[in-house]
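1. Compute the structure for the input listed below.
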Amino acid sequence: AFFTVELILRIISAPSFVDFVKNIMNWIDIAAVVPYYVALGVYLADRLTSINSTTSIGLRLLRILRFTRVLKFYRVFKNIKSLRALGATIRESLPDFFIMINILTLLSFVFGAAAYFAENDANGQAFDSILKATYWGIITITGVGYGDIAPITPIGRIIACLCGLCGATTIGMLVSVLVDRYQRVFARKLYINEDIVDFH
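-> Take a look at the predicted model:
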C-alpha cells in the first residue's frame, strides 16, 4: 500500500507527465506495484473455484516482478560518490576480469589433468575423468575447497598445494589491480568535474 500511495502522489505532483513517463525508474515502480493488484484480482475472481496450475504459475511470476522495487535503492546508491567510483572501476576492469578468468580456467585444467594422472590409479573413484578433475581444480584454485573430492597420494597433495598457491597469487594480483584502479577513479571523481571525465 505504501508503494501505491507513493506512486500516485508522484504522478500527481510530477511537473510534467511526459517526463514522468520517460523516466525508466518510474516504470520499474509501476512494474513492482501492478502485479499485486493483478494477483489480488485473480484471487478475488477465482475464490469460488480452484485456481488451475497455469494461473498459479502466472501468479508466481508476478510475485517475482514485485522484487523490481529493490531497484529503487539505485536512486540512493547513485548519489554516493564511492559507489559511483566502484561502478566505474568495475567497468574499467572488465578486460582484466576476463583475462583473469581465462588464466584461472587454464590453470584449473592443467592442475586438474595433473591430479587426474597422479590420482587415477590410487583414487580412481574421485578422479575418474578429466572433467571431474578439472572441477576439483576450479574449486581448489578459487579457494572454495568443498572437500567432496580430495587427493590421497603424495604427488596429488603436492599438486593441490601448488594449485591453491597459484590461485591465491593470481586472485591477489587482480585484487591489487582493482584497489589501485579504484583509488585513481575515486580521486578523479573527487577532484575533477565528473561531467568532463570519460571513464570508458
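2. switch to C-alpha atoms for all contacts and neighbour counts from now on
-> Fine.
3. residues of the longest helix along the chain that come out buried?
-> Determined from DSSP state H, the single longest helix within the chain is helix 154-191. Neighbour counts over helix 154-191 (16 or more other C-alpha atoms under 10 Å) mark 156-157, 159-160, 163-168, 170-171, 174, 178, 181-182, 185-186, 189 as buried.
4. cool, and stretch 86-102?
-> 86, 88-90, 92-93, 100.
5. Same check on stretch 112-121?
-> For stretch 112-121, the neighbour count (16+ other C-alpha under 10 Å) marks 112-120 as buried.
6. Tell me which residues are up against that stretch.
-> Residues outside stretch 112-121 that contact it (C-alpha atoms under 8 Å, 6 or more residues apart in numbering) are 127-130, 133-137, 151-153, 155-156, 159-160.
7. Would you map the strands across the protein?
-> For the chain, no strands are identified by DSSP state E.
8. where do the helices sit along the chain?
-> Along the chain, counting by DSSP H, helices occupy 2-13, 17-22, 24-45, 53-65, 74-77, 81-92, 94-119, 130-141, 154-191.
9. would CSV of these with distance to G147 be doable?
-> Converted to CSV, these look like this (distance: least, C-alpha to C-alpha, whole Å):
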stretch, distance to G147
helix 2-13, 46
helix 17-22, 52
helix 24-45, 42
helix 53-65, 35
helix 74-77, 38
helix 81-92, 32
helix 94-119, 15
helix 130-141, 9
helix 154-191, 12
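10. Spatially central residue in the protein, please.
-> In the chain, the residue lying closest to the centroid (C-alpha atoms, centre = their mean) is I90, at 12.3 Å.
11. For that residue, which non-adjacent residue is closest in space?
-> Among residues not flanking I90 along the chain, L178 sits closest, at 7.9 Å (C-alpha to C-alpha, 6 or more residues apart in numbering).
12. Could you pull up the residues touching the one you found?
-> Neighbouring residues of L178 by C-alpha under 8 Å, 6+ apart: 89-90, 93.
13. Following up with a second sequence; could you model it the same way so I can compare the two?
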Amino acid sequence: MPQGLKLPSLANGSAHQMHPSNERLITINVSGLHFQTKESVLSKYPNTLLGDRKRRLPFYHKDLDEFFFDRHRPSFDGIFEFYKTGKIRRPINVPLDVFLMELTNFDMGETVINQVLKQEGCKHTRHGEKAPNSEPRRTIWYLFERPESSILAGIVATLSCVITLLSVAGTCFQTLPQYRQKANNVTSDPLRFHAAFQDSFFCIETGCVSWFAFELGIRFYASTNKIKFVKDILNILDFLAILPYVVTLVLLLSNTRGKSEVSLVVVRIVRLVRILRVFKLTRHVTAMKILLTTIYRCRSALGTKLLFLLTGTVLFAGLAYVAESNVVGSKFSSIPESFWWAVVTMTTVGYGDVIPVTAGGKIAACACALFGLLEVSMICPIFIEEFENVLRSYSQDSVKILCQNEERTEKKLLRRPSLQSLVEKETSM
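-> Sure thing, here's the model as predicted:
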C-alpha cells in the first residue's frame, strides 16, 4: 500500500484509522477534497504544521474524525506530494503567489519556499530584519515596519505618507513669488525668530519634522540591530529629512548679520534637501521600493549603459560638429556644445532646439538615434528580468506577513482550555 493516498471523496472519513501494520492513518480535508496518509509520513517533517501533532490538533473535527483546512485545494496537491516524496513542485494551474501563501500557511519552512523560488527562476530572496521577541518593541516594530500586518499599522503608514506629501508640498509652494522673500529672510533677530512661528509654512514644517523625529526615534528603539539600522539607506534619508529644519533653527538663532549671501546659499541647499523627503514614500509605497531595488541590482548594467552613452555622445557630437561647423549661425560651435544635442538625440527625446541642416549632419543624427535605440533595447530585458525577480521576492515577504496573523490566531486557539486538554489527550495516546 502506498505511503500517501489521495481520496477524491470520502463520505465517512477517519482521521485516525488503524492501518494493518498498526500505524494510524490521518485523513486531511482541504475544502472538501480528502487526502489520507500514514502519520509517520507527516512526522518526517515535525517543524511543519501537519507534522506537529499539537499544532495540527486545533483543526481536528471530532464528529468527522478528520483534520479540516479551508484552504486552496489545488495548492495542497504540491504540498501533499512533498510529504510523500520530499520534493516540492508548484502545480501548473496554481499561481506562484497563491502557492507561496499556502506554503507559508502550512509552515513548510524557508528551505522549501526558497526551493520553489529557485525553480521559478527567482535568483534573489530578501532577508529583512526580524521582529523583536520582547514587548512592547515587537508591537511597535510591526506597527512602523510592516504596514500589511494590521489595520492600525496601515493607518500609521498612511499618516506618514500624508505628512511627507504635506511637507514636500509646503516646500514647493514656498517658492512662489509671494512667499519667496519671506522664506529667504533668515537674518538673526529675536523678533524674527518669534515671527517665524507665526508663519504658516514654518508651523507646518515644525509639525512634519516633529512626526519625522518621533517616527525615526521609535523605530530605532524597536530595531533589533542598531548598527544595521544606522547604515540603512532609508534611515539615512529619514535623518536627512529632519536635518534641514535643524539648520534653519541654527540660522535663526545664530548671528548672521553681514553674512546674508552665505545664509541665502545655505537656505537654497536646505530647500533642495527638503525636496528629497519625497523619497521617504519609498518606505511605505511598495512599488517605489521595488523600482529602486531593481535599479540598485541593475547598477552594473546601468553603468555599462552610461559608458556606451558617454562613448556615443563624444562620437556623434564630433561628427555633427565636423558636418555643421561651417554653416552660418550653426549651434554646433564646438564638440562640447554638441554634447547636449547628442544626448537628447540618443535618448530619443528630441527637443528640437538644436537641429542639423547639412546632409552629413542629418546622417549623423540618424546614426545617433539608431545607436540610442539599440542601447535601450539591450538594457530593457535585463531590467525587466530583475524587476520580476524583485517582485517575486517582495511577494514572498508579503505572503509571510499576511500569514503571521493566522499563525498567531492558531497559537491563541491552542491555548484555549478545551483544545489544550484535547492536545494532552491526543499526545498521551
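14. Got a TM-score for the pair?
-> Once superposed, the chains reach a TM-score of 0.66 (TM-score structural alignment, normalised by the length of structure 1), with 184 aligned residues with a C-alpha RMSD of 4.0 Å.
15. Please say which position in structure 2 the residue nearest to I90 of structure 1 maps to.
-> Correspondence of L178 of structure 1 to structure 2, assessed by TM-score structural alignment: F383.
16. Next: G87 of structure 1.
-> Aligning on TM-score structural alignment places G87 of structure 1 opposite L292 in structure 2.
17. what's the spacing between its match and L234 of structure 2?
-> With distances taken as C-alpha to C-alpha, to the nearest Å, L292 of structure 2 is found 11 Å from L234 of structure 2.
18. From the centre of structure 2, point out the most distant residue.
-> Furthest out from the centre of structure 2 (C-alpha atoms, centre = their mean) sits V328, at 54.7 Å.
19. give me every residue that touches G170 of structure 2.
-> By C-alpha under 8 Å, 6+ apart, the residues touching G170 of structure 2 are 201, 204-205.
20. what's the answer for S333 of structure 2, then?
-> S333 of structure 2 sits next to 321, 325 when contact means C-alpha under 8 Å, 6+ apart.
21. rerun that using 10 Å as the cut-off
-> 320-322, 324-327 (C-alpha atoms under 10 Å, 6 or more residues apart in numbering).
22. Make a markdown table from the contacts of G170 of structure 2 and add secondary structure, distance to S398 of structure 2 and neighbour count to it.
-> Listed next are those as a markdown table, based on DSSP: H, G, I helix; E, B strand; the rest coil; distance: C-alpha to C-alpha, whole Å; neighbours: other C-alpha atoms under 10 Å:
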| residue | secondary structure | distance to S398 of structure 2 | neighbour count |
| --- | --- | --- | --- |
| F201 | helix | 38 | 19 |
| I204 | helix | 34 | 16 |
| E205 | helix | 33 | 20 |
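23. hang on, isn't N235 of structure 2 packed against K226?
-> No. N235 of structure 2 lies out of contact with K226 (C-alpha atoms under 10 Å); the separation is 11.2 Å.
24. Comparing the two, which residue is more hemmed in?
-> Neighbour count, other C-alpha atoms under 10 Å: between N235 of structure 2 and K226, N235 has more, with 18 against 13.
25. re the thing from before, could you tell me which residues touch both of L292 and L234 of structure 2?
-> Contact criterion C-alpha under 10 Å, 6+ apart; residues shared by L292 of structure 2 and L234: T282.
26. Name the residues contacting each of N235 and K226 of structure 2.
-> The contact sets of N235 of structure 2 and K226 overlap at 219-220 (C-alpha under 10 Å, 6+ apart).
27. out of the contacts of L178 of structure 1, who's nearest N79 of structure 1?
-> Distance to N79 of structure 1 across these (C-alpha to C-alpha) is lowest for T89, with 16.1 Å.
28. how far away is the nearest residue to that closest one once chain neighbours are set aside from N52 of structure 1?
-> Of all residues not flanking T89 of structure 1 in the chain, Y182 sits nearest, at 5.4 Å (C-alpha to C-alpha, 6+ apart). With the distance defined as C-alpha to C-alpha, Y182 of structure 1 ends up 52 Å from N52 of structure 1.
29. Repeat that for T89 of structure 1.
-> Counting by C-alpha to C-alpha, the separation of T89 of structure 1 from N52 of structure 1 is 49 Å.
30. Likewise for F20 of structure 1?
-> Taking C-alpha to C-alpha, one finds F20 of structure 1 at 38 Å from N52 of structure 1.
31. Those two: which is more packed in?
-> F20 (15 against 9).
32. what's that one in contact with, if anything?
-> 10-11, 14, 26-27.
33. ChimeraX command for the buried members of those residues?
-> Buried members of those, defined by 16+ other C-alpha under 10 Å, are picked up in ChimeraX with:
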select :26
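34. Include distance to F77 of structure 1 when you put the contacts of F20 of structure 1 into JSON lines, please.
-> As requested, the contacts of F20 of structure 1 are exported to JSON lines (distance: C-alpha to C-alpha, whole Å):
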{"residue": "R10", "distance to F77 of structure 1": "20"}
{"residue": "I11", "distance to F77 of structure 1": "23"}
{"residue": "A14", "distance to F77 of structure 1": "22"}
{"residue": "N26", "distance to F77 of structure 1": "17"}
{"residue": "W27", "distance to F77 of structure 1": "19"}
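35. Tell me the one among the contacts of F20 of structure 1 nearest to I80 of structure 1.
-> Of all the contacts of F20 of structure 1, N26 has the smallest distance to I80 of structure 1: 20.6 Å, by C-alpha to C-alpha.
36. That closest one contacts A14, doesn't it?
-> No. Here N26 of structure 1 does not reach A14: they are 11.2 Å apart, not a contact under C-alpha under 10 Å.
37. Sweet, I'm off.
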